[in-house]
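# got a predicted structure plus its sequence, pasted below:
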Amino acid sequence: MATALSVNLNAVAMLRNRRDLPWPSVTGIGRIALAAGAHGLTVHPRPDQRHIRFSDLPAIRQLIDDEFPGAEFNIEGYPSGDFLDLVAAARPEQVTLVPDDPSQPTSDHGWDFVADAALLKPVVARLKAEGARVSLFADAEPGAMAAAADTGCDRVELYTGPYGGTFADPDAAAREVERLGAAADAAFAVGLGVNAGHDLTVANLPPLVRRIPGLAEVSIGHGLTADALEYGMAETVRRFRRACGQVV
C-alpha cells in the first residue's frame, strides 16, 4: 500500500493570520487538498494560536465529516490539559504527541520514551479510549522503539528534519535515509506503525518511501505550501502523492 499524505495547514493559517481577514481560508485550502486526493489534514494548535487557531478545529472537523468522510484529521501537540481538551472536542482520527516547548518555532526532536514514560502512558491510554490512533514523535534511534511501544502508542512519527537538511549533500542524504530506515525497521519489529514528517519534499520523499516500504503516512506542511505558491494546491497535492508512490 502506498504511503498516505496528510496536508499540514499550519503555514496556510500563518499566512491568514498576517491580516485580520478570513483569507486564505484554512478550510477552503483544506477542501482543495482533500479533493485532490490527500488522505487527511494535519494541524498543530499551539497555545499562542500563532497559526492554527482553536476555532479552526471544529470547522476542519465539520469539513471532513460533511464532505470527505473517508479522510482523517490529525492533531499534533504537547499533551497539556488544554490540548487534551481541544482533542476531545475535535475527535481526530489520529493524535500525534510532540515534546515541544510552547516557544519553539517548530518541532525539532522526538520524545525520550524512557524519561517521559510516566507522562505518556496515561495520556496515550486516554486518547485511545476516546477513539484516536496515537502516534509519538520520535528521533531516528532504533534502540528507542521498544520503549516507545511500551507507552501503548500505535505508531511513531519519525522526525525527518535532519534528512530534509541534507538537500545539497547526496551522501549525507543517503546516510540519513538509512538512519530513518533502521529506526523504522526497529519500530516494525515491536509492532508499531511508522509515520514520518518534517522538511519532506517532492525530491526527497521517493528515497525515503523506497527505504521504508511500510511507511504509513507523511504529514507535510512547509514544503508543500511553498510548492503550492508555484503549482497551486491541487497540483501540488498530486505531485506529493506521486512522490509517495501513489498512482494519480
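Perfect, I can see it now. Numbers count the residues shown, from 1 in each chain.
# all contacts plus neighbour counts: C-alpha atoms, from now on.
Fine.
# host element of E76?
strand 72-77 (DSSP states H and E).
# so which residues make contact with that strand?
Residues outside strand 72-77 that contact it (Cα atoms under 8 Å, 6 or more residues apart in numbering): 6, 39-46, 60-61, 64, 83, 87, 92-100.
# from these, which land in strands?
Among these, the residues falling in strands (DSSP state E) are 6, 40-43, 94-97.
# now the longest helix along the chain: how far from the chain's centre is it?
Among all segments of the chain classified by DSSP state H, the helix with the greatest residue count is helix 170-189. From the chain centre to the centre of helix 170-189 is a distance of 18 Å (Cα atoms, centre = their mean, to the nearest Å).
# residues making contact with the very next helix or strand once past it?
Of the helices and strands lying after helix 170-189 in sequence (DSSP H and E), the nearest is strand 193-197. Residues from elsewhere that reach strand 193-197, judged by Cα under 8 Å, 6+ apart: 135, 154-161, 184, 187-188, 214-220.
# centre-most residue in this structure?
By Cα atoms, centre = their mean, the chain has its centre lying nearest to S219, at 3.6 Å.
# report how many residues lie close to the residue nearest to it when sequence neighbours are not counted.
Once flanking residues are discounted, S219 sits nearest to S6: 4.6 Å by Cα to Cα, 6 or more residues apart in numbering. Residues lying near S6 (other Cα atoms under 10 Å) number 27.
# which residues sit in contact with S6?
S6 neighbours (Cα under 8 Å, 6+ apart): 38-42, 74, 217-220.
# closest one to L180 out of those, please.
Closest approach between those and L180, by Cα to Cα: V218, at 13.2 Å.
# wait, the closest one sits on A38?
No - counting by Cα atoms under 8 Å, no contact exists between V218 and A38, whose distance comes to 10.6 Å.
# overlap of the contact sets of these two?
By Cα under 8 Å, 6+ apart, the residues touching both V218 and A38 are 4-6.
# the residues you listed into a markdown table, with extra columns for distance to D199?
Output for the shared contacts of V218 and A38, formatted as a markdown table (distance: Cα to Cα, whole Å):
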| residue | distance to D199 |
| --- | --- |
| A4 | 16 |
| L5 | 14 |
| S6 | 14 |
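# residue ranges of the helices in this structure, please?
10-16, 26-35, 56-67, 81-90, 117-129, 145-150, 161-164, 170-189, 205-211, 222-231, 233-243.
# quick one: contacts of the third one?
Spelled out, it's helix 56-67. With Cα under 8 Å, 6+ apart, helix 56-67 has contacts from 26-27, 30-31, 70-73, 89-92.
# put this next to the previous one:
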Amino acid sequence: MMTALSVNLNAVAQLRNRRNLPWPSVVGLARVVLDEGARGITIHPRPDERHIRRTDVFDLAALLRDEYPAAELNIEGYPSEDFFALIDAVNPQQVTLVPDDPAQATSDHGWDFAAEAELLATVVQRIKAPDRRISLFCDPDAGAAGVAAAKATGADRIELYTGPYGDCHDDPDRAARELTALAATSRAAHAAGMGVNAGHDLTLANLPAFQSAVPHVDEVSIGHGITADALLIGFADAVRQYRAVLGS
C-alpha cells in the first residue's frame, strides 16, 4: 500500500523563531518538499506561537491554494474557540484534533475516546465539512474498543501516536511490542471503515519496520526526524528518501 507523506514544518518554524529574521523560510521549505512529491504540509499552531505562527498558517494556506492545489494542508490542534476560528478562516483539507495542554512541549498521548466522547462528537460535528476530513490523535494500544469509540464521534480517521515506538530506538524488544499494538489498532480502524494516519518520532531508521508491520496506513506526518535528516542531506533529498520507504 502506498502511504502519503505530509511534512510537519513546526521544527523549521521553531528554528526561525530563534531570531527575529525571516529565515529559514517556512513557505520556502514548503515549496521544496512539495516540489519533491510530499503530498501535504502539517502544522500545529500553538497559542504561544513558539513555532508555527498564525501568519504562517495563512501564508501556507495561500501557497497550497495558489501553487499546489493538489496538496493538502493538515492543521493539528486542541479544539479551543481560537482553533475553531482559525479552521473556519483557513479551511484546511484535514484537521487533526489532539488532547494537548497548551503548555506541552509536544503531543505525547492520544484521546481517551470513551471519557471525551461527548466533547469529541460535538467538535467533529462543528468542524466537519464535505471537503474536509477529521482525524483524532490515538494511543497505539487503543485497540478495537478505542477505535469504536473514535468512530462514534463521526471522525474520518485516527492518527496513530507513534512516539512510544520512536522512543524504542535502543530497545528492539520493546519496539516489537509497540509495533504489535500499532498494527492491531490500525487493523481495527480499517475494519471499522476509518482511515489511518500516523506520526511522531518516525525516522528513516525506524520507518521501514513500521511500514512492514503496520497495515492500512494512509498517511504519515513527519517533522522532527525529517528536519534532523535535512540538516545533513537537505530537505529535497530527505523527502526523496522518506518517499522511497513509503512507496509514494
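Arrived safely. Values in this document were obtained by computation on a predicted structure and should not be read as measured data.
# can you calculate the TM-score here?
In this superposition the chains share a TM-score of 0.97, using TM-score structural alignment, normalised by the length of the first structure; 246 aligned residues with a Cα RMSD of 1.0 Å.
# report the two of the ones in strands among the contacts of strand 72-77 of the first structure separated the most.
G40 and L97 (17.1 Å).
# tell me the buried residues in stretch 77-93 of the first structure?
Neighbour-count burial for stretch 77-93 of the first structure, counted by 16 or more other Cα atoms under 10 Å, picks out 77-79, 83-84, 86-87, 90-93.
# from the contacts of strand 193-197 of the first structure, which ones fall inside strands?
Reading strands off those with DSSP E, I get 135, 155-159, 217-220.
# buried ones among those?
135, 155-159, 217-220.
# identify the residues contacting A114 of the second structure.
A114 of the second structure neighbours (Cα under 8 Å, 6+ apart): 146, 149.
# P79 of the second structure versus that one, what's the distance?
Going from A114 of the second structure to P79 of the second structure by Cα to Cα, to the nearest Å gives 17 Å.
# for I233 of the second structure, same thing?
I233 of the second structure is 36 Å from P79 of the second structure, by Cα to Cα.
# nearest residue to the aligned partner of Q241 of the second structure in the first structure in space, please, no chain neighbours.
In the first structure, Q241 of the second structure lines up with R239, judged by TM-score structural alignment. Nearest non-adjacent residue to R239 of the first structure, counting by Cα to Cα, 6+ apart: V202, 6.9 Å away.
# ok, now which ones touch that neighbour?
Applying Cα under 8 Å, 6+ apart, we find V202 of the first structure in contact with 239-240, 243.
# re the thing from before, what about the match of Q241 of the second structure, neighbour count?
18.
# would you quantify the distance from it to A173 of the first structure?
In terms of Cα to Cα, R239 of the first structure sits 21 Å off from A173 of the first structure.
# surely H224 of the second structure and D201 touch.
Yes - counting by Cα under 8 Å, H224 of the second structure touches D201, with 6.7 Å between them.
# residue contacts, the residue lying closest to N206 of the second structure once chain neighbours are set aside?
Of all residues not flanking N206 of the second structure in the chain, G166 sits nearest, at 7.2 Å (Cα to Cα, 6+ apart). With contact set as Cα under 8 Å, 6+ apart, G166 of the second structure has these partners: 175, 200-203, 206.
# save those as TSV, and put in neighbour count and distance to H51 of the second structure too.
Below are the contacts of G166 of the second structure laid out as TSV (neighbours: other Cα atoms under 10 Å; distance: Cα to Cα, whole Å):
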residue	neighbour count	distance to H51 of the second structure
A175	19	30
H200	24	16
D201	20	17
L202	24	20
T203	20	21
N206	15	26
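# just curious, which of the residues you listed is nearest to R54 of the second structure?
H200 (22.4 Å).
# counterpart of the closest one over in the first structure?
Match for H200 of the second structure (TM-score structural alignment): H198.
# show me the contacts for its match.
159-161, 164, 219-220.
# reformat those as TSV; add distance to V12 of the first structure.
Listed next are these as TSV, based on distance: Cα to Cα, whole Å:
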residue	distance to V12 of the first structure
Y159	21
T160	21
G161	20
G164	20
S219	14
I220	12
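# taking those together, which two end up most distant?
Among the contacts of H198 of the first structure, G164 and S219 lie farthest apart (Cα to Cα), at 13.5 Å.
# a markdown table for the buried residues of stretch 77-93 of the first structure, including distance to R53 of the first structure?
What follows is the buried residues of stretch 77-93 of the first structure, written out as a markdown table (distance: Cα to Cα, whole Å):
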| residue | distance to R53 of the first structure |
| --- | --- |
| G77 | 13 |
| Y78 | 15 |
| P79 | 17 |
| F83 | 12 |
| L84 | 15 |
| L86 | 11 |
| V87 | 13 |
| A90 | 13 |
| R91 | 16 |
| P92 | 16 |
| E93 | 19 |
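# of these, which is the nearest to A118 of the first structure?
P79 (12.4 Å).
# for the nearest residue to the closest one once chain neighbours are set aside, give its distance to V190 of the first structure.
Leaving aside its chain neighbours, P79 of the first structure sits nearest to L97 (6.5 Å; criterion: Cα to Cα, 6+ apart). Between L97 of the first structure and V190 of the first structure the distance is 19 Å, computed by Cα to Cα.
# please determine how far the equivalent of R126 of the first structure over in the second structure is located from R157 of the second structure.
In the second structure, the residue matched to R126 of the first structure (TM-score structural alignment) is R126. Distance, R126 of the second structure to R157 of the second structure, using Cα to Cα: 16 Å.
# ok, now E67 of the second structure?
Counting by Cα to Cα, the gap from E67 of the second structure to R157 of the second structure is 27 Å.
# circling back to that earlier point, now the strand holding E76 of the first structure, how far from the chain's geometric center?
With Cα atoms, centre = their mean, you get 7 Å for strand 72-77 of the first structure.
# no further queries at this time; thank you.
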